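next come a sequence and a model predicted from it.
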Amino acid sequence: MPRQTQEQLSAEIVAIAGRLFGSQGYGATSVQQIADAMGYSKAAVLYHFPSKDALLGAVLREAAARITEIVDDDAARSGDDARRHAVERYVDLALTRSELGALLDLSGRHAELHALAEAGMRLRELLRADDGQDAGVRVDIALWGVMFTARFADKHDAVRAAMVRAAADLLDIKD
């Protein structure tokens, strides 16, 4: 088996840290637990990230990058086509990274939250159909509902389809 590159190893550390922070909570997760989950030493993890706080920052930056990709990918689309595609990609992100909803709750004090909040606001604006307060409330409920549902959903196509349909209905996205 070929050795992982430094970039691949860092990405694996971030993914495992994110899952553990999301499932156990940031305070209850130690760097040693992250290392144990990877089969590496604590020193190896700390070589890539000097502290648990630095790991949380990396997890939040990665989440912001994924949401930014959703928005940027839909820049060439317009109207309901862009909104539906963004909903589908957001549901996919939520289902593959179900810990993100929990991370948003625990990361309010972290400096990296700004980038995640900015990416979220860009997605929120993409999904709004109009400037009314009602539209903003529907978007917020759809985004949070998808993240909450993904934390507890079985990861299969029927759930994904139901989540996309429910979010699209709430956002009044036409087929």
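Perfect, thanks for sending it.

please count neighbours and contacts with C-alpha atoms only from this point.
OK.

and residue 47, how close does it get to residue 100?
Per CA to CA, to the nearest Å, residue 47 is found 25 Å from residue 100.

the two: who's more crowded?
For residue 47 versus residue 100, neighbours defined as other CA atoms under 10 Å are more numerous around residue 100 (24 against 11).

quick check: the more buried one touching residue 149?
No: in this structure residue 100 lies outside contact range of residue 149 using CA atoms under 8 Å: 11.5 Å.

pull the longest helix from the protein.
In the chain, with assignment by DSSP state H, the single longest helix is helix 52-73.

all helices of this structure, in order?
For the chain, helices defined by DSSP H occupy the ranges 6-24, 31-38, 42-48, 52-73, 79-96, 100-106, 113-127, 133-152, 157-170.

pasting the second one now:
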Amino acid sequence: MTNSPTHRGDPAEELRAVALRLFVETSYSGASLQQIADAAGYAKSSVLYHFASKEALLEAVLKPAVEKIGILLESSLGRIADEQQRQAFVEEFIDYLLEYRFEAHIIINQGQSLAGIPVVDDARRYITRLSDAFMSELPTTAQRVRLGVALAGAAYVLATSASERDAVSLEPLDEVREALIAVVSELLVPLASDLSLT
């Protein structure tokens, strides 16, 4: 009887997944290439074969999330003043955060210390552009603050719950999604009446 060989997935994808987990759990600066290699079951040379450096690995880890926030930005411009479009945006934003909550954790919680790394700088620029675009659509300070608290609060809840120790990560994601959409929408309800008066 011959043992069938163990089939592993794509090494680069496995390394990205392990790096993402370690960058969240221990931080980018706290996770070494050797730790990533060990956790993934590869030699450090295998990591360096697929990624020239730890920064290149971080770029590969964050790039899909950053590209998606760029798409979200472009499709969101001009939508905040219309109630139906705003509701659709809220759902897209929450879905984005749920899909990329670990990447959001890195960008939100480690972004300052990772300044100068192109993918992180791109993410921060997109977030600033998104914020500026929405803020320019709202005429009053109270409206701008309400929107900022709603969106940043949702991002913070999911970014800080990215570790397995937090209660939100233990909830079924569909329940978390529905709760976040409901709460963010409730926070934004006054915008509809305020905007109709302006």
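Great, that's in hand. The model shown is predicted, which means the values in this text are computed figures rather than measured ones.

any idea what the TM-score is?
Here the TM-score for the pair of chains, by TM-score structural alignment, normalised by the length of structure 1, is 0.76; 170 aligned residues with a CA RMSD of 3.0 Å.

map residue 147 of structure 2 onto structure 1.
Aligning on TM-score structural alignment places residue 147 of structure 2 opposite residue 139 in structure 1.

do I have it right that its match meets residue 171?
Yes: the pair residue 139 of structure 1 and residue 171 qualifies as a contact (CA under 8 Å) at a distance of 6.4 Å.

what touches both of these two?
Residues within reach of residue 139 of structure 1 and of residue 171 at once, by CA atoms under 8 Å, 6 or more residues apart in numbering, are 127, 128.

what sits closest to the spatially most central residue of structure 2 if chain neighbours are left out?
The centre of structure 2 sits closest to residue 104, judged by CA atoms, centre = their mean, with a distance of 2.7 Å. Excluding its sequence neighbours, the residue lying closest to residue 104 of structure 2 (CA to CA, 6 or more residues apart in numbering) is residue 159, at 5.5 Å.

surely the one you found and residue 105 touch.
Yes: counting by CA under 8 Å, residue 159 of structure 2 touches residue 105, with 4.1 Å between them.

could you find the closest non-adjacent residue to residue 154 of structure 2?
Leaving aside its sequence neighbours, residue 154 of structure 2 sits nearest to residue 180 (CA to CA, 6+ apart; 6.6 Å).

please pull up the equivalent of the one you found in structure 1.
Under TM-score structural alignment, residue 180 of structure 2 pairs with residue 163 in structure 1.

pull up the gap between its match and residue 123 of structure 1, please.
Note on residue 163 of structure 1: its distance to residue 123 of structure 1, by CA to CA, is 17 Å.

try residue 17 of structure 1
Residue 17 of structure 1 sits 25 Å away from residue 123 of structure 1, going by CA to CA.

burial check on residue 13 of structure 2, number of neighbours?
13.

state the number of residues packed around the closest residue to residue 184 of structure 2 other than its chain neighbours.
Distance criterion CA to CA, 6+ apart; nearest residue to residue 184 of structure 2, sequence neighbours excluded, is residue 150 at 5.2 Å. Per other CA under 10 Å, the neighbour tally for residue 150 of structure 2 reads 21.

cool, the one 10 residues further on as well?
A count of neighbours around residue 160 of structure 2, defined by other CA under 10 Å, yields 19.

residue contacts, residue 31 of structure 1?
Counting by CA under 8 Å, 6+ apart, residue 31 of structure 1 has contacts 42, 45, 46, 51, 52.

by neighbours, which of the residues you listed wins?
residue 45 (23 neighbours).

my read: that one touches residue 12, true?
No: contact criterion CA under 8 Å: residue 45 of structure 1 and residue 12 do not qualify, at 10.2 Å.

between the contacts of residue 31 of structure 1, which sits nearest residue 59 of structure 1?
Residue 59 of structure 1 has its nearest neighbour among these in residue 52, at 10.5 Å by CA to CA.
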